[in-house]
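Q: The sequence and its predicted three-dimensional model are supplied below.
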Amino acid sequence: MSEAVGTRICVAKFGAAHGVRGEIRLWPFTEEPLAVTSYGPLESQDGTRRFEIEAARAAKDHLVARIKGVTTRTDAERLNGLELYVARDKLPPVEDDEFYHADLIGLAAVTADEIRLGRIVAVHNFGAGDIIEIASDEGGDSLLLPFSNAVVPTVDVKAGRAIVVPPGEIDGDDRGHASSPDDHAQDG
């Protein structure tokens, strides 16, 4: 039986099929892409399916993998989008100032002035970089913000919080500034 999701880390995601012999694109979330091949069998989120990587090679921005038991393009197509997990204890330990994205889930999101924004409930990546999702304590729509050093300058896992600087408050960010006709006037 698998560990609870809290003790497992999402390390990769299957992409589209590659070719006709069952190879599949594999999008690793590890610092070193090929490290994902050294963790042993990978599991689906619910732990009911296991996948063994028989071989993997680097491609442009992903890996191309051969998975045990996946021998046709149709087999590979059925796996597209499936996230893959391993037990946390199979991963290298983190330094004091490092963390896994999974460690962000549940942290309080507060501003530098200690105003609570809510709790981090997810880390997404839709292709343009990591996005944190903050659920407000009052309910309503979640806040989606880029997970960057400018927006999230401090993550303190031990204290259970992350400092969040809303984009309109970042130095040099004038997107929150409403322009007036005078802003565009030229000196005569």
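A: Alright, I've got the coordinates.

Q: From here on, just use CA atoms for contacts and neighbour counts.
A: Fine.

Q: where's the residue nearest to residue 136 when sequence neighbours are not counted relative to residue 152, distance?
A: Sequence neighbours aside, residue 118 is the residue nearest to residue 136 in space, at 4.3 Å (criterion: C-alpha to C-alpha, 6 or more residues apart in numbering). The spacing between residue 118 and residue 152, counted by C-alpha to C-alpha, to the nearest Å, is 14 Å.

Q: now residue 158
A: 16 Å.

Q: Second structure follows, compare the two:
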Amino acid sequence: MLPGLEAAELPADAIEVGRIADAWGIKGWFKVLPYSADPEALFSARRWFLLPAEKGAKTFSGVAQLAIKEAKVHSDTVVASAQAVDDRTAAEALRGARIFVARSSFPSAEKDEYYWVDLIGLNVVNREGVAMGTVKELLSTGAQTVLVLEYSQDGKAQERMIPFVSVYIDEVDLPGHRILVDWQADF
């Protein structure tokens, strides 16, 4: 473990939200590449959990906890400082580290807004009660978000895509793990 980093357990609700790109400046700040266009989860979490880079040099092993002093947008990137990272050398040692935060530390979503991570795994049913599949992933096409569903037909794995727009989405029931859609199986 790097000096100053605390060994930790990854929270059960940990979500990977970005990675550390490089050092920024000489006072221990570092650049972050968030996986979301809206990095509010990074800004709201005061503790980040790090796993070593998947590729390249590994300067630490296991899970490390980082107490964040400040995270903010700077130009077209996110920069952050942490209590245990005091200089450029320490920040460079974190290059490539994967950043996780507890899902419970995400800010609350607005009405009719959802975190993609909360939609993955939900069952999708149409108005007639026909099971359409399970949300496997979401795609951003620029104009709209698209649900990618997986389902089985004649023993073969299939995919179906449904635009995630109010014209086709009747209801998202997170506690019930279900999305109700106005969509037919033969579309």
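A: Good, I have the coordinates. This structure is a prediction, so every number in the text was calculated from the model and none was measured.

Q: sorry, back to before: more crowded one of residue 158 and residue 152 of structure 1?
A: residue 152 (20 against 9; other C-alpha atoms under 10 Å).

Q: how about that one, secondary structure?
A: coil (DSSP: H, G, I helix; E, B strand; the rest coil).

Q: give me every residue that touches it.
A: Shown in contact with residue 152 of structure 1 (C-alpha atoms under 8 Å, 6 or more residues apart in numbering): 162-165.

Q: Matching it against structure 2, which residue comes up?
A: Under the alignment defined by TM-score structural alignment, residue 152 of structure 1 is paired with residue 169 of structure 2.

Q: and which of the contacts of residue 152 of structure 1 is nearest residue 68 of structure 1?
A: The closest of these to residue 68 of structure 1 turns out to be residue 162 (C-alpha to C-alpha; 40.3 Å).

Q: And for that closest one, the neighbour number?
A: 21.

Q: mind listing what's buried in stretch 70-87 of structure 1?
A: 70, 72-73, 75-77, 79-80, 83-87 (16 or more other C-alpha atoms under 10 Å).

Q: so which of these comes closest to residue 39 of structure 1?
A: For those, the nearest to residue 39 of structure 1 is residue 86 (7.1 Å; C-alpha to C-alpha).

Q: can I assume the closest one is in contact with residue 39?
A: Yes - at 7.1 Å, residue 86 of structure 1 counts as touching residue 39 under the criterion of C-alpha atoms under 8 Å.

Q: ranges for the strands of structure 1?
A: 8-18, 23-28, 42-43, 50-51, 53-58, 63-67, 83-87, 108-110, 116-125, 130-135, 143-146, 154-156, 161-163 (DSSP state E).
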